[in-house]
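**Q** need a structure here:
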Amino acid sequence: MSQDKTPVSFSDLKLAPALLKALEDVGYEQPSPIQAQSIPPLLEGRDILGQAQTGTGKTAAFALPLLSRLDLRRREPQVLVLAPTRELAIQVAEAFKTYARHLKDFHVLPIYGGQSYEIQLRQLRRGVHVVVGTPGRVMDHMRKGKLKLDNLQALVLDEADEMLRMGFIDDVEWVLEQTPDDRQIALFSATMPAEIRKVSQKYLNNPEIIRVAQKTATADTIRQRYWPVSGLHKLDALTRILQAETYDAMLVFVRTKTATVELAEKLEARGHACEALNGDIPQNMRERIVERLRNGQLDILVATDVVARGLDVRRISHVINYDIPTDVEAYIHRIGRTGRAGKTGDAILFVAPREKRLLKAIEKTIRRPIDPMQMPTAKDINQYRIQRFKQRIRDNLSDQKNEFFYQLLTEVQQEESAEPLEIAAALAGLLQGDEPLLMSEKEYKPAREERKGRNEYKEGKRSPRRSKEGGSTRALPLKGHPEVEMKRFRLDVGYQHEVKPGNIVGAIANEADLDSKYIGHIEIYEDYTTIDLPAGMPNETFAALKKTHVCQQRLNIRVLDEKSDAGDRKVLTTRARSEARVNARSKSHGKTKERKRNTASGKKKAPTPKKPGKKKRATRSGETK
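**A** As a prediction, the model looks like this:
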């Protein structure tokens, strides 16, 4: 087992000069423990089994040595990285690009659900050296013969325990079985459950075992909070923070350069002194922007991680993680821009439902809980607006220019026979302009009123309406999250296709990038399924789900229409289920023979869903009946 000993610098690790130059560009000087221990054996071609938390620098630990061993003359996949989510796949692919910036003609491709197949196929045809993808989409390309791994040199399983938790472990094993026997494997996992140990014992060859404890923490001068917020409402959430928090200057972190510009423009349109700060902006202009923040001409900067590295402005009282970082060390660096030189600071983290695991990883690494924020009410926001308006008046009371206005208003008072307070109120209204100072309760609704559950409707009150055939036309409240507005959708896959709730949950969670706990009630019918999902899904997500296949059936998701779908809404009777099962068996009889022939000839087949139990009703609303 490797010892926790860190060399002086990356140059001690015998990395290629082009990689060392890239590390110097991004400001990396000393390798983290996981990097110091993983890079040497990976450079030697050995398998490794690494146990380390998110944020310890795992990506560089495997990317740097594997880049060193690439043959750039061969435009074919030599490295495959499997990641549990598309966010992590994108992040890992971006890291490869960063480290390989001085390697000529290097190509990396992230492949994941929710993106067009054609875009990914086009890049695969052109040739890539590294592929980073989610298990499901990688399998799709492999089964279609578009992703060929005959000459694969190395395979990385990143966050293996998370892939196990999300139900991808069978897919991971299938991919492993399709790769050459002599490929190198690096498996990283924050925890080491029994299933992951079995995979390592089965597929890894005498691996180097590495365990690293994370030692970094955050300053006690920084108050850390998180706000559970949907991606659809992030801008509203940030706007309310700006209205309810007392801040001097604010640094808002997003993931991409484009996002810095888009968000800065939206905040500026809402009346805030705001600028974007990203790598596309020339260095001299960046320096001017930072100077404007320092001297009070700007109050808000929207930035990416790279350009904010080393930023030191004492005015920064708040750091907003608008996009949650997937690297814990990046989180620590971000919030370190406030609470400096003995001052206190505030760090607020926006956490979408699917990002709760990242929140837990951050808390575990910094060894302290991050408290949830309370959504400010209209009363809270109005109180803050009133105090700010009063302060503007106080700040102007001692202004020397007031002598002229004092004389002018005295004349107005005499001419109009008005009381001083009447004139002051008129001037206050003139100062405020057309925008109302106070927010109305109707204008501000932080969340839907908690709705009653299925068993909480009082006698005489209407519950969600059901048709005579038993199918509900209205979404049920989401268990544990009654504030989330749900909508009922129809999917073109049903019992006759041998689908189970787990198949549907896995596909939607992956393609829509939605935490499974936000997938509501599922009812499976003979040839279709109804499912409750959060309302307001982005159009691109909806389009991706339409094209998603489950049990070889295209979902073709659409909002459940009471009129057009009413005739089909019949839950399967016992006899109908039996007939559907027989029909499904007869359809798959030929496929079974083919599968046996393939097995006999040495071909490997992708895992298929198990058939549903005999008398279990295929539903999902907290449990299987």
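**Q** contacts and neighbour counts: CA atoms only from here.
**A** OK.
**Q** and the closest residue to Glu29 other than its chain neighbours, how far from Gln30?
**A** With sequence-adjacent residues excluded and distances taken as CA to CA, 6 or more residues apart in numbering, Glu29 is closest to Ser9, at 6.1 Å. To Gln30, Ser9 is 5 Å away according to CA to CA, to the nearest Å.
**Q** same thing with Leu121?
**A** For Leu121, the distance to Gln30 equals 38 Å [CA to CA].
**Q** what of Asn598?
**A** 51 Å.
**Q** hang on, Asp441 packs against Ala378?
**A** Let me fix one detail, which is that residue 441 is Glu and not Asp. Yes: with contact defined as CA atoms under 8 Å, Glu441 reaches Ala378; the gap is 6.0 Å.
**Q** between those two, which has more neighbouring residues?
**A** Ala378 (20 against 11; other CA atoms under 10 Å).
**Q** distance of the closest residue to Glu329 other than its chain neighbours relative to Ala217?
**A** Take Glu329 and drop its neighbours on the chain: the residue closest to it by CA to CA, 6+ apart is Gly55, 5.0 Å away. Going from Gly55 to Ala217 by CA to CA gives 12 Å.
**Q** if you count surrounding residues, which of those two has more?
**A** Between Gly55 and Ala217, counted using other CA under 10 Å, Gly55 has the larger neighbour count: 21 against 15.
**Q** let's see this one next to it:
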Amino acid sequence: MSTFEELGLSPEICQAVNDLGFKTPTEVQQRAIPTILASQRDLVALAQTGTGKTGAFGMPVLQQVDANSDNVQVLVLSPTRELAIQIEKDLKDFSRHQKGIRTLAVYGGTSIGSQISALKRGVQVVIGTPGRMLDLIKRGKLDVTNVRSLVLDEADEMLNMGFQDDLDAILHDTPKEKQTLLFSATMPNQISKIARKYMNNPEEIQVSARNSGALNVEHHYYMVQARDRYDALKRVVDVNPDIYGIIFCRTRRETSDIAASLAKDGYDVDWLNGDLSQSQRDDVMNRFRTGELQLLVATDVAARGLDVDSLTHVINYNLPDDLEVYIHRSGRTGRAGNSGISISIINTREKNKIRALEKMSGKDFIKQDVPSGKEVCGVRMMDMVEKLRTTEVNEKQIEKYLPEVYERLSDLGWQDLIKHFVSMEFNQILEYYEQAGDINASAGKSNKKNKRNSSNKGSRNSGGRSNSRSAEEGFTRYFLNVGGRDGLNPARLMGVVNEQMNGKKPDFGKIDIQNNFSFFEVEEGFDSKLFDSMNGSKFEGREIAVELAKPDTNGASSSNNNNGSSSKRSGKGKRKSKGKEPFAKSSGGRIKKKRKADVYA
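**A** Got it, this is the predicted structure:
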């Protein structure tokens, strides 16, 4: 095993690496650093997320910077703001003992003026997203004519995000005589084209298998009917009380819908997608990194650059369309010597995707049964008991209250006292899961037992899909002209309603998603507000119509409401959850409408 000194790195950089606590270089660092230092030959490095890529290109290019010149000598292009910020932080750390080295991260969603001012003062290393970097070049504020090293980090993701034209423009403006370093987890055709067009006979190194996953990660999957996906997610989270993880969704809308549902159910959760401003993204990420948030619901793009070593789980609420993205997702856990679990919730038509992932990654995917309500209750109860047992007692703090407490509880024996305590803590969770059915599904078969729990009418997650024709007491039943074929599910339905309605949001009762239409219940007293805000708005391009549901003998429903007004509304805020279930930690999630950022998804 080589040392950093043996790789040819300067004493200043080796000292910085030692300060950071790194003892031995990773495989990609061992292979890339000597190549970059030994010649000006271009390099294509294929390595997965979390393998030390930033150090592999960062340390050698910093060593080659002329600190006596204020010219921009190194460009590092990254797909997202978060990753650009993370790379700049790492490069600052690596160069802490090199005098005169200045770095700058440039990205959208923040003032371009401050970035221009920093460029005027002189920097040698610029890290940024393609859109902002090209903008600065076109304005004449970023001079790239003296660039010696050009790094394309996570190049496959930049292409996936549609940055091909921007990359072409930036690369075209840089000198032909430079060293180009391309780092990517995969080698799609577009990357090969860039290598052929802009690189000169590049050397290629590949760390481990091109599409393999992290060694410390177990891969599990749960198979349910599509309509039971959120219920399965909730049970998986409930049965892992100490979970600290990311839930990956396909779309921005889905992230906010799922996060809103989990927040209503009491979890410390927030969401991360391209609709957030930079300050909002920073706030979410800081709270997640510090453990204030237990769960983060994110799109693939938004989670780039989120470097957290202690994640216990990654949950794929939906498998990605491009299965190679799964490798990126699963690599977010099982880092820095820790173990992790990557979970996928699939429907009965996605079994072939699991087989493809097994072949791609060379890993076995373990089929797990979605836990029953009884299993969830048992795990949560024993977790609570263990925390109670290990709670440190500070007698000085409580001693003045103990005599009255003893007196009030004197008529209860210790067994009765335990029963009272358990009942107080768990009546609601036991009631919630009392009628929870088996939602496991078998591929190719209809699972008639897949019924959601309908006992908890105030729950944000569908609260049941019974075909009962009358609303529960205190709730009103509505007909909606959008159904499963439009991509509607309970979480998205609730997200749409809450997004369109101003002010106080209703609690939901039963939700029944059919193929072409749906029924849903909300607490009484919201008729006018619901009709006014929902009718005329759109879901996936289809105009929404909401009516009071009126049962008839044929089981059909609804007549038009007489509330003729309708208006399209947008930008309504999502509320912060007030209530919380007893089986969650706390309701910490800020769920509210965010301003769309000016760069990327």
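**Q** quick TM-score on the pair, please.
**A** Taking TM-score structural alignment, normalised by the length of the second structure as the basis, the two superposed chains have a TM-score of 0.52; 400 aligned residues with a CA RMSD of 5.7 Å.
**Q** quick check: chain neighbours aside, which residue is closest to the counterpart of Glu159 of the first structure in the second structure?
**A** Alignment note: Glu159 of the first structure maps to Glu154 in the second structure; criterion TM-score structural alignment. In space, and not counting its chain neighbours, Glu154 of the second structure is closest to Ser184: 4.6 Å by CA to CA, 6+ apart.
**Q** residue in the first structure matching that neighbour?
**A** Aligned by TM-score structural alignment, Ser184 of the second structure pairs with Ser189 of the first structure.
**Q** now do the contacts for its match.
**A** By CA atoms under 8 Å, 6 or more residues apart in numbering, the residues touching Ser189 of the first structure are Gly50, Gln51, Ala52, Gln53, Asp158, Glu159, Ala160, Asp161, Glu162.
**Q** cutoff 7 Å now
**A** Residues counted as contacts of Ser189 of the first structure (CA atoms under 7 Å, 6 or more residues apart in numbering) are Gly50, Gln51, Ala52, Asp158, Glu159, Ala160, Asp161.
**Q** again with Phe475 of the second structure
**A** If you count contacts by CA under 7 Å, 6+ apart, Phe475 of the second structure has them with Gly509, Glu521, Val522, Glu523, Glu524.
**Q** neighbour-wise, which one of those residues leads?
**A** Going by other CA under 10 Å, Gly509 tops the contacts of Phe475 of the second structure with 28 neighbours.
**Q** now whichever strand or helix holds Ser564 of the first structure: buried residues?
**A** Taking DSSP states H and E as the criterion, the element that holds Ser564 of the first structure is helix 562-565. By 16 or more other CA atoms under 10 Å, helix 562-565 of the first structure has no buried positions at all.
**Q** who has more neighbours, Asn598 and Gln30 of the first structure?
**A** Neighbours per residue, other CA under 10 Å: of Asn598 of the first structure and Gln30, the larger number sits with Gln30, 16 against 13.
**Q** the aligned partner of that one in the second structure and Arg31 of the second structure, how far apart?
**A** When the second structure is aligned by TM-score structural alignment, Gln30 of the first structure is paired with Thr24. Thr24 of the second structure is 13 Å from Arg31 of the second structure, where distance means CA to CA.
**Q** likewise for Arg132 of the second structure?
**A** 31 Å.
**Q** state the three-state secondary structure for Met192 of the first structure.
**A** Secondary structure, DSSP: H, G, I helix; E, B strand; the rest coil: Met192 of the first structure is coil.
**Q** how close does Ser533 of the second structure sit to Arg595 of the second structure?
**A** For Ser533 of the second structure, the distance to Arg595 of the second structure - CA to CA - is 21 Å.
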